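Participant: I need the structure of the sequence given here:
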Amino acid sequence: MNRALRRSALTVALGLCFASSVHAQSNTAGAVFGQAAAGDTVLVENPATGFKREIRVGSDGQYRASALPTGSYRVTLQRADGTSSVRENVTVNVGTGTSVNFAAAAAGGATDLDAIQVTATLVNPIDVSSVESTTILTATQIAKIPVPRDLTSVALLAPGTVKGDAAFGSLPSFGGSSVAENGYYVNGFNVTNSFKGLNFANIPFEAVAEQQIKTGGYGAEFGRSTGGIINVITKRGTNKFEAGGNIFWEPESLAETDPNLYYPDGRLIEVNSKDKTSNTTASVWASGALVKDKLFAYGLLQYGYRDEDSYPETFNGIDGDRNHGDETKSPMWLVKLDWNINDNNLLALTAFSDKRKTDAKYYNTHFGTDSSPTWTPSRGDYVGTDTMENGGDSYSLKYTGYLTDTFTLSALAGHGEFRRFNYGVSSSGIRQEYRGDVGGPVSGCPWIVDARPSVINGVNQEITGCWFVDSLGRVDAKDTRDQFRLDAEWQLGDHLLRGGVDIDNFETIDGTSYAGGEQWRYGRYTPIGGTATENVVRRRVFQSGATVKVDQRAFYVEDNWSITDSFNAYLGLRWDTFDNKNGSGQTYVKIDNQFAPRLGFSWDVNGDSSLKIFGNAGRYALPLTANVAIRGASASLYSEEHFTYTGVDPVTGAPTGLVQIPNVITGEDTRYLNNEFGVGKDPKTIASGNLEPMYQDEYILGFQTQITDGFSGGARAIYRDLKRAIDDTCDYRPIFEWADENGYEVHDANPGFPYCRLYNPGSDGVFTMDVDGDGTFEHITVPADVLGPKAKRTYKAIELFAEGQLTDKFFLQGSYTWSKNKGNTEGGVKSDIGQADTGTTQDFDYPELTVGADGYLPNDRRHSLKLFGNYQFNDQWSAGANLLVQSGRPINCFGYNGAGDSNYANGYFWCDKGDGNGSQLVPRGTAGRTPWTRTLDLNVAYSPTIPTGELTFKVDVFNVFNEQEAVAVYEYGEDAGGTPQQGGTAPDGTEYANVYGYPTAWQAPRSVRFMVQYRF
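Facilitator: As a prediction, this is how the structure comes out:
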């Protein structure tokens, strides 16, 4: 019995540090709650800031101090008889509630724990009342394990997360969702970039105090996400003055490279051994009280420098291919101000900048005359510099008011800007940039493509010109967010009621143009009625540009009901409104009050926090991103013409002596592709009249149990089902058939006839279009089975997890996830081909593209094992480790469609994969998988004793054994004409082997990071 009492006492003591409650869903603060005698008073105070709240215990013996800034607290019970009890070092984390009981809750055998003093540790004991799937990592924990210093890498430590395709940058996939479906927050301010959902405003990593990763089951306060939530709380000042600095250095001399790629006959086709990368990041910071107990400041400056040399990913051994050297400079800063106006009113300001500038210097690559299998490329003449600028400044101001003991109100206003554009300057001083909307000025050299067979075979010299940038972004391109939210919390007996309104308005200025305003493609063409010739050139012009908006509004209410002392129930309701506007300020899609209910429960089975059973069910909706309106709902220009030519400009590479000829495909003089005339589009033609938002249902059931005094483990089952998606259809055939059946003569070359239209795959298309070009719009309903199948995506998973302190020196956390991610669409983006057109992928453009598309999706990783931790040898030495073992991703075989439709060339699940069976249907994910990967990272830290301050040296080694398995492969089994894919012809006339299945990306190679840090 004594052992049981000691175990129970320790459980409660650990709970003072980390036990979380469903009663706290705030995205910036936590809470302290518990039991005491009715009429007593509980004082909650933070000694570091002087903040304090005094709460009277209710008649039911319950008390709650909500919306507390994260930190370490002292909780004091002041009894009516004048005696008191104190709990020290009570840790409050973001989005959690910490239980501090001063009265025994259980009958019979319970013991008074008033005398227990608690010291914060790295233990995360059982949270007996939360329904969420959440991982919280503090700055202290992150510093102890070898992990790259960015939010995505930390998020990937959580169960159920996998790294997304490299085509979209460094982003995580949560529970089978695409990387474009996540939400990102900094101190309560939504910093998700809603242009494509593929970016977010980044704070200097040194400023992170806590990172909360919500992988599922999150409450109605959070929306606009069908993936996961990354919620960051920054560091802030206290009464104690602190300052310091550190430097992180990753030298290129200790970094390995990706392997070179060879054909089976030994020919070198990809040179990676010459690639080099080094990184340096330095930070300085200071924090303290400007006015003791009242006004606090934390400030940080960070500067990052990255130097990278990259040779061609693929080449044919022809002079003219280009390599580049990149220099990236990232000056970042953050300021956090906290004003304790009085005990009942707080004000907090967060401001930060994440600007980044990259200069990519391009050079010609020479391969010499050596025709042996070991061509060695060398860097040739300088061509020009492509400058890319990204990032901006963000500001948010938050007020918290403790209006009564049971009612708390908070308000937040935030503004953020994110610029993203590029411009080029050639070696001859020619500036390449795009200014203004469609039809605006474009300077520079035109984009030149030389695809003449005589050049590919090495007979003639390639035409290159002075271009080195394929496309240009508008120099004034930027994204702007203005967010306002109001949240209220009211404790009413056994019910904790929460609710609020969230207004999030997002504006994008964006546009794209070909370099120099046009693309010239030299090739082998057969004019209408003529013979094949290389004396024809194709001219394409593409420009898009507009200022578009997404206005978002949401209301939510929650009821957290303590039905008994050991059983909690949660009900959340959310309503989202999405209003998408085109470049003329006109609404082209508006969805009112999308309903998203959330339900959950948590049962403390034994009543002593030793075993929890929990579950939840929820609906999550996703808005249409802003990028859809840039080209799809606003003015854009896309034209194609063909000419004969007599010469080539020696500087620009553009043809001279032009004579226009009929289009070699249609016989027309000029063809505007996709009916893009450079004029505005009517908003009512863009989307189906019955369009509904994308949403997903999620179900989770799990348990967690105490294994030892400081270590716990558990399991949960997850099921996610995409119920509805938004994408576009570009199939004009049903429209032409409708016109024939209803006596209309089609005149599709008019702005009222969009070839691509938004709809919900699996639902009827209700389209408004000007079919005959007379200015009158027709209303056309196309049955769902004509447009194609319903969008499908499911995620099924079992997660096993464990965490805690094995000893007082050994912290360990880990998980194993078995999962299946299956369907006919990945979601917002298409990793199969690296398509980042969020919300308008080619998945449902034509029904033929969906044939064979149902199968295992790109983010499917059947098995994933994660282990990380740290061992503290003594006060000076510690070592950390991070292990990831993961099964491979599915492989496809794309090719020419055997059913006859060729609109998307080799973009179909139909190909010759080189197995001797010819061209055939190859359903999604059935062409094998990439290999299993194993990555072990290690670190060691040394903190010598010095008279003043703290000095730390640390070395992190990533991918210690330099594992180099392929994580992505070339998935095109046929070329655009249906011929088994070949890699081209070598200078000696020998044909390359088939490139299908060859690696295109590998595990990150071994690298070493050094750190020196001093703080005082």
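Participant: from here on, just use CA atoms for contacts and neighbour counts.
Facilitator: OK.
Participant: is it true that C17 lies in a helix?
Facilitator: Yes - checked against DSSP: H, G, I helix; E, B strand; the rest coil, C17 lies within a helix.
Participant: that one against Q117, yeah?
Facilitator: No - using C-alpha atoms under 8 Å as the test, C17 is too far from Q117 to be in contact (10.9 Å).
Participant: P251 versus I630, what's the distance?
Facilitator: Distance of I630 to P251, given as C-alpha to C-alpha, to the nearest Å: 41 Å.
Participant: counting neighbours, go ahead and name the busier of those two.
Facilitator: Taking neighbours as other C-alpha atoms under 10 Å, I630 and P251 compare with I630 leading, 25 against 17.
Participant: hmm, the more buried one is touching S544, no?
Facilitator: Yes - here I630 lies in contact with S544, judged by C-alpha under 8 Å, at a distance of 6.7 Å.
Participant: identify the contacts common to the two.
Facilitator: D510, G511, S636 (C-alpha atoms under 8 Å, 6 or more residues apart in numbering).
Participant: could you pull out the helices for the stretch 601-750 of the chain?
Facilitator: 627-631, 733-741 (DSSP state H, counting those that start in this stretch).
Participant: ranges for the strands of the stretch 751-900 of the chain?
Facilitator: 757-759, 765-769, 778-782, 793-805, 810-823, 855-856, 863-872, 877-886 (DSSP state E, counting those that start in this stretch).
Participant: is it possible to get TSV of these that adds distance to G429 and mean neighbour count?
Facilitator: Shown next, in TSV, are the strands of the stretch 751-900 of the chain (distance: least, C-alpha to C-alpha, whole Å; neighbours: other C-alpha atoms under 10 Å):
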stretch	distance to G429	mean neighbour count
strand 757-759	42	25
strand 765-769	47	23
strand 778-782	52	15
strand 793-805	51	21
strand 810-823	51	21
strand 855-856	50	22
strand 863-872	51	20
strand 877-886	48	20
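Participant: S610 is nearest to which of these?
Facilitator: S610 lies closest to strand 793-805 among those, at 13.8 Å (C-alpha to C-alpha).
Participant: and I55, how far from P146?
Facilitator: 42 Å.
Participant: with neighbour numbers in mind, choose between the two.
Facilitator: A count of neighbours by other C-alpha under 10 Å puts P146 above the other of I55 and P146, at 26 against 19.
Participant: and the more buried one, that one's in a helix?
Facilitator: No - P146 is assigned coil when assessed by three-state DSSP, not a helix.
Participant: which residues does it contact?
Facilitator: G880, A881, N882, D937, L938, N939, D956, V957, F958.
Participant: for comparison, sequence B:
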Amino acid sequence: MNTKHLFLSTALLGAFASSAYSQSNTTGAVQGAVVDSKTGEKLPGVTVIATSPSLAQAQTAITDENGGYKITDLPPGDYLITFYYADITLERGGVNVGVNKVTPVFQKLNQAQAGGEVVKITDTAPTIDPTSTTQGITIDKNYIKNIPVPGRTFESALGAAAGSQGDQLGVSFSGSSSLENQYYVDGVNTTGLTFGTVGSPVINDFIEEIEVITGGYNAEYGRATGGVVNVVTKSGSNEFKGSVFAYFQPGALTAAAERTPNNASSIDATGDLAYYADFGFELGGPIIKDKLWFFVGVAPQVSKVDITRTTKRQTDCRKLEASGNLSTCDARLQAMGGNADSVPDVDPKTGFYITDTLDEEVRSRSARALSFLGKINYAATPENQGQLAIQAQPGQSESPGIYGPATSGSKLSGLTTDISTKWTSKFNDNKTEIEAVIGWHREKISDDPYDPSQADKPLQVLYDGSLGVWGPGFGAESNATNEGCRDLPPGMSDPYPLLANNCPMDTAPYVIGGPGSISNDLQQRRAAKLSVTQRMKAGGSHEIKAGIDVEDNTSNTARLYSGGAFIQNYVGSDLIRVNRWVQLLGKMGSPQVMGNTDPRYDNRCSTPDTSGQTMGNIQYVCDYITGDLGAPGTEVSGNTLNWSVYLRDSWQIQPNLTLNAGVRYEEQRLRYAEFLRGQVDPLTNETLGKNAMTMTGMLAPRVGILYDWTKEGRSKIYAHWGRFYESIPMRINDRSFGGEVNFQQDFAPSQCGAPDPRIGGPIGNARNGEGCLTDPNAVGAQERLIGASGVLIAPGIKPQYMDEIIGGFEYEILDDLKIGVSFQNRRMGRVIEDVSTDNADTYIIANPGEWSSDEEEKLMDRIDRVDPANLDEKARLTRQLNLFKGIRIFDKPRRDYNALQFTMTRRFSKKLYVQGSYTFSKTEGNYPGLISYDNGQVDPNISSQYDLIELLANRVGPLPQDRPHYIKLDGYYTFDLKKAGNITVGTRLRALSGVPINALGGHYLYGGNESFLLPRGQIGRTDFEHSLDLRLIYARNLGKNMQLEFFVDLHNIYNRQGTAGVDDNFAPQFKLSAPNSTSGTEQNANPVSGGTYQDLIWVKTIDNRGNESAVPIGKNPNFRNTTGRYSPLNANFGMRLNF
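Facilitator: Coordinates of the predicted model:
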């Protein structure tokens, strides 16, 4: 860290220690003014007191010369606000305070009224925050309790926010991917370090309130280009209170799931919930009344998913009649009057092969976990308070193999821990506030083989073969499956003897062996934050806040395959590919090799020389990474240091006109793995230091303005502009800065021992890939090192950021009823991705489409200064210059999000709560975000999206998160049955557009789903989807302060199991020579720039050097078929005893 910057940050805090803004991201505030009800005169000296069951000690403020007041640091909940003026007392109850929100409470007081009695004000306080331009939603515990959210942790409620939608790894907001969010629990950043997912899933029963910010967040928040989720858990108070709860979802109350068969595969798998259950308690109360309080919650969880594994065979007994319909099944040969013609039957209406079901088997995945939360709160005085919290979530799971023997599965165990402490102090008549937070977030995950006997076996994936061979060969299939898949001559027990392969595995592989990649990963974040806040008068009222936060992030990641390798066995193509993790010592003949004394480096690794310096391969001395965890090379340690400082001012020019202005400065230092430091970089010929990439200059200004035309906090017109920078997840540390090198060897089967009858092959000559490992010095027919040349970082690389514009209004048209309309525009300004300008030989972490001309001149000057006799150095630098200049050829990443949102909220009052939104939006461009939705890759900032220039065509269009229409409606109503109790009915409605469908193909270097054969979204969209959920709650009082509740949820009550995903792969990477064949060839294709579906018939395959052939691509028989559906109708029930 640059200490000069830290000293500057500390000086900024000191400068504003007498000037700031007062509410943290775990509390809210109440503000307003007191005036005479008849004359409108501003009343100074009024005592305002806030009390609540959520508040340990009453908080007090005195109105100033303008009658204004503000009470800060209030935990979320309902408050009683009491006004004392002379001998007049007014009480206003039901004032709801949300986390990180300011609730306006303006009060009129009649100075002429008689004193001595308490006047109770019955009208409700507004719900519009007149100080903030943020977009989003606040979800309180009543919402979670009464709305049928589709899960048991806080992520299940996040979909209530307008502009949000689910994706593969979480919830995305406002056109961004879910890995661009930041998650805070009790003020501590708990975002997952490796990818940016949810790091600590808090169970709903422990939650007080959730703030979801989908845009316009202030300078306190950074490191996010998606949304910010702020979870506040429950705390103790002066009252003992808590609950005992149980929740159960049995599989028996789930409707049958619609199957999603995989065309041209002989195994289908469908998961059905067998059961989910959790139970536990939460309790809070005083240890020392008015001083010390506790809260504790414990909740074990267990679940089981039954996966029905269906085996099937293709048929050959039907013909297409002149009417367009299929005939009935007649398996006799055509010469005998039947329909058998050696071609598998296909349903002309669906395009699916017609199959016979052979057998069904259920394999189960099980999981168990525990959620624990403990918290201590301490108040030295009402102005000086502290908190200590700990959260722990241990868990284990078991998953058998599905597409192969069950023994190829794995067992997983993990532990997530969060510890935090916070202290808040107020000074200067509560006008100055200092808050300090220290937190530790830790994630540990490890796995073991499902079958211990397979621990030392490599994972082997078999492609393009027959279940009729693999089933009996590996003993994983039933007798019914083995008998039904046998391929026999006519006259024997095979009902379809003309089919050469009754049970092909064309579109799904068969997995055997050990668990594959070994996990033994530990990620930790040590964080500290300090903020200073104050109010002051100068041309109006100012609330200024300054702060600094520092995060030290570390990761320890395993790099090891079970059995030392991962094998891809292309049975139908006579190819076995062996993948190994390796460590390189250096090139043959290099000083590192000549002086080596380490016996580990006893292998040879070669790779094609694409630099043009030689005509053949480059030879390296290397070490195959094998053995147990902890052995040299099997663990990678990474580190990233983040720090930021911010300053913002909320200037209330008039009581109903506010200007918010702020700026945030961030830096991020991503560091090399410890074992790489001090080594010579093979690309730059320079010794690697500590920092691999330093992101500086992240200056993020933000400005907003608000106007309240009612002057009572019941309306606001607002606008906001801001810049937001990404915080790069640590996956890049593990891979790009962790010395990741993978050695691929392609062997002919004849190099791998004797034929293995269990594998089969076109003529029974296929080998087991394990035979390729017996000789560590074996040389493959083709060999390639991925990552051998290291990773270049483009000089002058700049941080990734997004700009945002928001405008809109909110108005409380009736008491408790608020409407809003807003427009939101988000544009990616710059992206960080790895690119290759030399056909995937060298990777450069860069800003695609741009490279500084100043940096070009610097490098050219450096080349000019090289000693003319040093030809190697000059050639190396010249090559780097050409590589960097190639960055400009790439298309600039673009992601444009434009949304018009309509919102409506009727808060809970008179038994009714309603919340709804309609969002019309467009998300377009060529860059989806940190998730590569199209090929399923999750490698933030180092995905394949910008690796090759030839794959950039056709990527512009509607992005995967583009859903033009999204309707959300939530609500509940409580029926008061008097002494019989009460019944609450809660509903949750969702209706949304489908997602774009693409036509994808394979690439000879990168595999399947990498080439956009047609422009993005050309094929159309999936269907418009909708669902309705229902919750029924019956509650009855059992006595003083005790209530028993029973509830039942019905999700997807009309059982619409819509399309959640389709197969976008038009051209499978491997094409069989015939639909029922066991042999074929690899096929890849380049994009048809600007093409249409009709053009696909002209697309030709390309060879392993990128040259186009005369062979047309073959269509995936599963193209556009449904691959995933939404959950069927299901029910769950539970109970809760509140006391």
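Participant: any chance of TSV for the strands of the stretch 751-900 of structure 1, columns distance to E88 of structure 1?
Facilitator: Converted to TSV, the strands of the stretch 751-900 of structure 1 look like this (distance: least, C-alpha to C-alpha, whole Å):
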stretch	distance to E88 of structure 1
strand 757-759	58
strand 765-769	63
strand 778-782	67
strand 793-805	20
strand 810-823	22
strand 855-856	51
strand 863-872	24
strand 877-886	27
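Participant: now do A527 of structure 2: how many residues are near it, please.
Facilitator: Neighbour tally, A527 of structure 2, other C-alpha under 10 Å: 20.
Participant: distance of the aligned partner of it in structure 1 from E417 of structure 1?
Facilitator: Taking TM-score structural alignment, A527 of structure 2 has Q483 as its aligned residue in structure 1. According to C-alpha to C-alpha, Q483 of structure 1 and E417 of structure 1 sit 12 Å apart.
Participant: check D576 of structure 1 too.
Facilitator: From D576 of structure 1 across to E417 of structure 1, the span is 24 Å (C-alpha to C-alpha).
Participant: the two: who's more crowded?
Facilitator: D576 (25 against 21).
Participant: doesn't the more buried one belong to a strand?
Facilitator: Yes - under three-state DSSP, D576 of structure 1 falls within a strand.
Participant: now do the contacts for it.
Facilitator: Neighbours of D576 of structure 1 in contact, by C-alpha under 8 Å, 6+ apart: Q552, R553, A554, F555, D592, N593, Q594, F595, A596, A621.
Participant: redo that, cut-off 10 Å
Facilitator: Each residue near D576 of structure 1 by C-alpha atoms under 10 Å, 6 or more residues apart in numbering is listed here: 223-224, 501-503, 552-556, 591-596, 620-623, 693.
Participant: repeat that for S562 of structure 1.
Facilitator: Applying C-alpha under 10 Å, 6+ apart, we find S562 of structure 1 in contact with V22, H23, S129, G493, D494, H495, L496, N568, A569, Y570, F601, S602.
Participant: that older thread, how about the strands of the stretch 751-900 of structure 1, which one is nearest V75 of structure 1?
Facilitator: strand 793-805 (24.2 Å).
Participant: tell me what the closest one is packed against?
Facilitator: Packed against strand 793-805 of structure 1 by the contact rule (3 or more C-alpha pairs under 10 Å, 6 or more residues apart in numbering; DSSP states H and E) you find strand 694-708, strand 711-724, strand 810-823, strand 855-856, strand 863-872.
Participant: where does the longest one end up in structure 2?
Facilitator: Read it as strand 694-708 of structure 1. Per TM-score structural alignment, the counterpart of strand 694-708 of structure 1 in structure 2 is residues 800-814.
Participant: one more: the fourth one?
Facilitator: Against structure 2, the aligned range for strand 855-856 of structure 1 is residues 957-958 (TM-score structural alignment).
Participant: quick check: which element contains E534 of structure 1?
Facilitator: In this structure, E534 of structure 1 sits in strand 533-562 according to DSSP states H and E.
Participant: what residues sit buried inside that strand?
Facilitator: Using 16 or more other C-alpha atoms under 10 Å as the test for burial, strand 533-562 of structure 1 gives 534-562.
Participant: and the spatially most central residue of structure 1, what is it in contact with?
Facilitator: Centrality entry for structure 1: nearest residue to the mean C-alpha point is L171, 3.9 Å, by C-alpha atoms, centre = their mean. Counting by C-alpha under 10 Å, 6+ apart, L171 of structure 1 touches 151-153, 155-156, 162-165, 178-180, 182, 198-200.
Participant: got a winner among those residues for most neighbours?
Facilitator: For the contacts of L171 of structure 1, the largest number of neighbours (other C-alpha under 10 Å) sits with V179, at 31 neighbours.
Participant: hmm, that one is touching T192, no?
Facilitator: No - the criterion here is C-alpha atoms under 10 Å, and V179 of structure 1 misses it with T192 at 11.9 Å.
Participant: shared neighbours, those two?
Facilitator: Taking C-alpha under 10 Å, 6+ apart as the contact criterion, the common neighbours of V179 of structure 1 and T192 are L198, N199.
Participant: all helices of the stretch 401-550 of structure 1, in order?
Facilitator: Applying DSSP H, counting those that start in this stretch to the stretch 401-550 of structure 1 gives helices spanning 453-456.
Participant: show me where structure 2 has helices.
Facilitator: 3-15, 141-146, 467-474, 479-484, 591-594, 731-735, 853-864, 871-885 (DSSP state H).
Participant: in a markdown table: those helices, plus distance to G215 of structure 2.
Facilitator: Below are the helices of structure 2 laid out as a markdown table (distance: least, C-alpha to C-alpha, whole Å):
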| stretch | distance to G215 of structure 2 |
| --- | --- |
| helix 3-15 | 26 |
| helix 141-146 | 22 |
| helix 467-474 | 52 |
| helix 479-484 | 55 |
| helix 591-594 | 52 |
| helix 731-735 | 26 |
| helix 853-864 | 34 |
| helix 871-885 | 35 |
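Participant: between these, which one is closest to V102 of structure 2.
Facilitator: V102 of structure 2 lies closest to helix 141-146 among those, at 18.6 Å (C-alpha to C-alpha).
Participant: report all helices and strands that the closest one contacts.
Facilitator: strand 207-215, strand 912-925, strand 965-976, strand 982-992, strand 1025-1039.
Participant: that helix corresponds to what range in structure 1?
Facilitator: Using TM-score structural alignment, helix 141-146 of structure 2 pairs with 139-144 in structure 1.
Participant: state the distance from the residue nearest to R452 of structure 1 when sequence neighbours are not counted to D510 of structure 1.
Facilitator: Once flanking residues are discounted, R452 of structure 1 sits nearest to G523: 4.2 Å by C-alpha to C-alpha, 6 or more residues apart in numbering. Distance, G523 of structure 1 to D510 of structure 1, using C-alpha to C-alpha: 32 Å.
Participant: done for today, thanks.
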